[in-house]
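> My questions concern the predicted model and sequence given below.
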Amino acid sequence: MPRRSQKKPNTPPSRLTWSPQTELIGLEFELVPEKDAYLYPQYTIGLHAWFLDQVRSQDPELSAYLHDGESEKPFTISALDGEITSSGRQVKLSASTSYRWCVTALSRRVQEWLAQWVESLPSVVDLRNAPLKIRSCQIAHVPTTYAELLNSEHGETLTLKFLSPTSFRRKGHHFPLPVPVNVFHSYLRRWNDFSGMPVDQDAFLDWVDSCVLITRCQLTTMKVLAGKKGAVTGFTGAIEFGLTKEASHQSEFQQLFYALGKLAPYCGTGHKTTFGLGQTRLGWTSEVVQDIPDVQSMLAKRIEDLTEIFKAQRKRTGGERADEIASKWATILARREMGESLQVVAQDLGMPYETVKTYAKLARRALKIQK
């Protein structure tokens, strides 16, 4: 474990403690801009990068694993929750207004780092010239373990609400519906990677397909920005799952079904959960939970439209590589049209500047051909 650092001056007080045996925990930060702050629409990339940089400064080995590890990511971060509005080509955060930001840990190693980090939190979250003061930090999801989730009490149904747009990958495309197999496959992947109690995936998902019912749902879909590349169509809202009478014939799967539902607030649902998508809570809501600023929706729609154009032009080559290039071209060109510099785009995408510059030229040329 990395050496504990001394508390820095002018950092927010923190008396958060939890058992060293903890495997799952969620923290909520209250962030306040001292003056009006203007962020680029894909600001969650900055939150993601800032968090990993915090890890890197204290534990480079853990940071490398979180960034490059081939397993499921053992953490999530949310977007900012609060009064966010469009301002031209940017999103605006209002001075002296509180914004909530959540970080969760899905493994003992990550929670150990969080326990050390909260003892000496920095004074601000710095999002590219938009410092957000950390006013407070508190526990949002109680410290627990996978075994405790498995053995906890439960009701007859399982109800989940999706606070931020949620989507899955299916046959190379985004799939914005909470079909039970997709939902529980999402949770099972994290469970099998981090719980130390792996379950046969095919057998469990066959049981889900046969025994899990949707008893009610209320959903809204929207186009949103998704991490470093492209845009997705995601859903928000709520869903209630129930079980058939035959479900009890495999009681171990029935027990896991409820445990995975309680895992959802920690691990999120679907993909891009380390960039703010798929934030999930237990319970029901009849309201649209998160408003997406117009500028974000506009950019997401532009990226999606450009991606389809570039995919159509490259259909002869086909394959995942062609689709990936089309998505990168679309993202780079759309963000450049929004006034962002290619240097900033290159930094966000983790690509060499010259490559991004070349892709921008090729995308503009391809767009002229299409017209």
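That came through, no problem. Numbering: from 1, shown residues only.

> When you work out contacts or count neighbours from here on, use the C-alpha atoms and nothing else.
OK.

> so how far is residue 77 from the spatially most central residue of the chain?
The chain has residue 273 as the residue nearest its centroid, 2.0 Å off, counting by Cα atoms, centre = their mean. As judged by Cα to Cα, to the nearest Å, residue 273 and residue 77 stand 7 Å apart.

> thinking again about what came up before, you'd agree the residue nearest to the centre of the chain is up against residue 279?
Yes - between residue 273 and residue 279 there is a contact under Cα atoms under 8 Å: 7.1 Å.

> Overlap of the contact sets of the two?
Jointly contacting residue 273 and residue 279 under the rule Cα atoms under 8 Å, 6 or more residues apart in numbering are residue 78.

> Might you report the residue contacts of the closest residue to residue 247 other than its chain neighbours?
Nearest residue to residue 247 in three dimensions, chain neighbours excluded: residue 211, at 5.3 Å (Cα to Cα, 6 or more residues apart in numbering). By Cα under 8 Å, 6+ apart, the residues touching residue 211 are 243-247.

> Ends of stretch 112-126, what's the gap?
Start-to-end span of stretch 112-126 (Cα to Cα) is 24 Å.

> Now it: buried residues?
For stretch 112-126, burial by neighbour count (16 or more other Cα atoms under 10 Å) applies to 112-125.

> Nearest to residue 179, out of the residues you listed: which one, please.
Nearest to residue 179 among the buried residues of stretch 112-126: residue 114, at 33.3 Å, using Cα to Cα.

> Let me know the secondary structure of that closest one.
helix (DSSP: H, G, I helix; E, B strand; the rest coil).

> The structure to be compared is supplied as follows:
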Amino acid sequence: MVLAALVLVLEGEAYPEPLGLRGFFYTLLKEAFPEVHDQGENPFALGFGVWKGQPWARVSLLKEELYARLSPGLFALEGQEVRLGRPYRVRAVLQEGHPWAGLTTYPRLFQGPGSPNLPLRFYSPTFFRRKGAQYPLPEPRLVLESLLRRLEAFGPLKAPQEVREALLERTTIRFLEGRTQMARTEVDTVGFVGKVVYHLPRATEEEALWLSALGRYAFFSGVGAKTSLGYGLVRPYAEPPARLEGPKVGEAGP
């Protein structure tokens, strides 16, 4: 049950355009795995950015079969010219050695320690489809429901009902620092970028393990709507040991 995030290190101007990146990936997907479009949840997520002055594009694959079919073609792109809205040369295709590359399995998500605190950093605009509109606030229920839905769609485990209820009903926000940022989709919207620490009070050992596993899963799956355009790019971060505080009265906010 492999989960993989492959990063294409690019040579070119700026970073890929969201619609161009999705169009490129869908062409690969149609050739290697056309039946994937029949599913409700996307078993993949895309991303893009710049690291150390180098633009990159990311393909995250949430099903082992998808990884098996697509990874040979992705690795073969090294040294090739591609068009991701703009033309690029692929300098390298990485499965490790880049902060947004990685490989794990679904069982390993649950092998790490559990914690009642889940610090997440939202790197690209994150928003949710809610009552027919895009909603940009990273509320605990929206974030965790998004992660649970994808993990249960493609992984071997389902959260026990009592754990699900605890995660969705009791989780709160301990710390939040961020802002909204424009997201270019078919219809422009805004999404949240920044840091949030989610907290599950009175968490049992099992509940804390599930909360932490969902945080580790977020690195691969993304959160919210339009992850196929590179939005909802999220990863856990190290919570500082000191007590978290917001700006004092009179200080500028984020």
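Received, thanks. Being a predicted model, the structure only gives us computed values, none of them experimental.

> And the TM-score between these chains?
The TM-score (TM-score structural alignment, normalised by the length of structure 2) is 0.82; 235 aligned residues with a Cα RMSD of 2.6 Å.

> and residue 83 of structure 1, how many residues sit next to it?
13 (other Cα atoms under 10 Å).

> is it true that residue 70 of structure 1 lies in a strand?
No - Residue 70 of structure 1 is assigned coil when assessed by three-state DSSP, not a strand.

> Map it across to structure 2 for me.
Correspondence of residue 70 of structure 1 to structure 2, assessed by TM-score structural alignment: residue 39.

> Relative to residue 103 of structure 2, how far out is that match?
23 Å.

> Who has more neighbours out of those two?
Taking other Cα under 10 Å, residue 39 of structure 2 and residue 103 do not tie; residue 103 has more neighbours (14 against 9).

> my read: the more buried one touches residue 4, true?
Yes - taking contacts as Cα under 8 Å, residue 103 of structure 2 lies within contact range of residue 4: 4.5 Å.

> Give me the common contacts of these two.
Counting by Cα under 8 Å, 6+ apart, the residues touching both residue 103 of structure 2 and residue 4 are residue 95.

> report the longest helix in structure 2, please.
When structure 2 is parsed with DSSP state H, its longest helix is helix 205-221.

> ok, and what's touching that one?
3-5, 44-45, 60-62, 109-110, 112-120, 144, 147-148, 150-151, 159, 163, 166-167, 200, 233-236.

> just checking, next helix/strand downstream of it?
With elements assigned by DSSP states H and E, the helix or strand that comes after helix 205-221 of structure 2 is strand 234-236.

> Work out for me the element the residue mapped onto residue 26 of structure 1 from structure 2 sits within.
Using TM-score structural alignment as the criterion, the counterpart of residue 26 of structure 1 in structure 2 is residue 5. Here residue 5 of structure 2 sits within strand 2-11, counting by DSSP H and E.

> again, but for residue 14 of structure 2
If you go by DSSP H and E, residue 14 of structure 2 is not part of any helix or strand.

> how many neighbours does the closest residue to it other than its chain neighbours have?
Take residue 14 of structure 2 and drop its neighbours on the chain: the residue closest to it by Cα to Cα, 6+ apart is residue 55, 6.3 Å away. Per other Cα under 10 Å, the neighbour tally for residue 55 of structure 2 reads 19.

> Name the SS class of residue 55 of structure 2, please.
strand.

> Does it touch residue 84 like I think?
No - the criterion here is Cα under 8 Å, and residue 55 of structure 2 misses it with residue 84 at 11.5 Å.

> Now do the shared contacts for those two.
By Cα under 8 Å, 6+ apart, the residues touching both residue 55 of structure 2 and residue 84 are residue 16.

> what range in structure 2 matches stretch 44-55 of structure 1?
Stretch 44-55 of structure 1 corresponds to residues 18-29 in structure 2, going by TM-score structural alignment.

> mean per-residue distance, that stretch to structure 1?
Superposed on structure 1, stretch 18-29 of structure 2 shows a mean distance of 1.5 Å to its aligned residues (mean Cα distance after the TM-score superposition for structure 1).

> what's in contact with that stretch?
Contacts to stretch 18-29 of structure 2, defined as Cα under 8 Å, 6+ apart, come from residues 36, 46, 57, 70, 73, 83-86, 184-185, 228-230.

> Centre of the chain to that stretch, how far?
17 Å (Cα atoms, centre = their mean, to the nearest Å).

> buried set for it?
Across stretch 18-29 of structure 2, burial judged by 16+ other Cα under 10 Å covers 18-23, 25-26, 29.

> Out of the residues you listed, which is nearest to residue 177 of structure 2?
Lowest distance from residue 177 of structure 2 to the buried residues of stretch 18-29 of structure 2 (Cα to Cα) belongs to residue 18, with 25.3 Å.

> Check the spacing between that closest one and residue 184 of structure 2 real quick.
On the measure of Cα to Cα, residue 18 of structure 2 and residue 184 of structure 2 end up 7 Å apart.

> same question, residue 127 of structure 2
Residue 127 of structure 2 is 12 Å from residue 184 of structure 2, by Cα to Cα.

> And for residue 85 of structure 2?
From residue 85 of structure 2 across to residue 184 of structure 2, the span is 13 Å (Cα to Cα).
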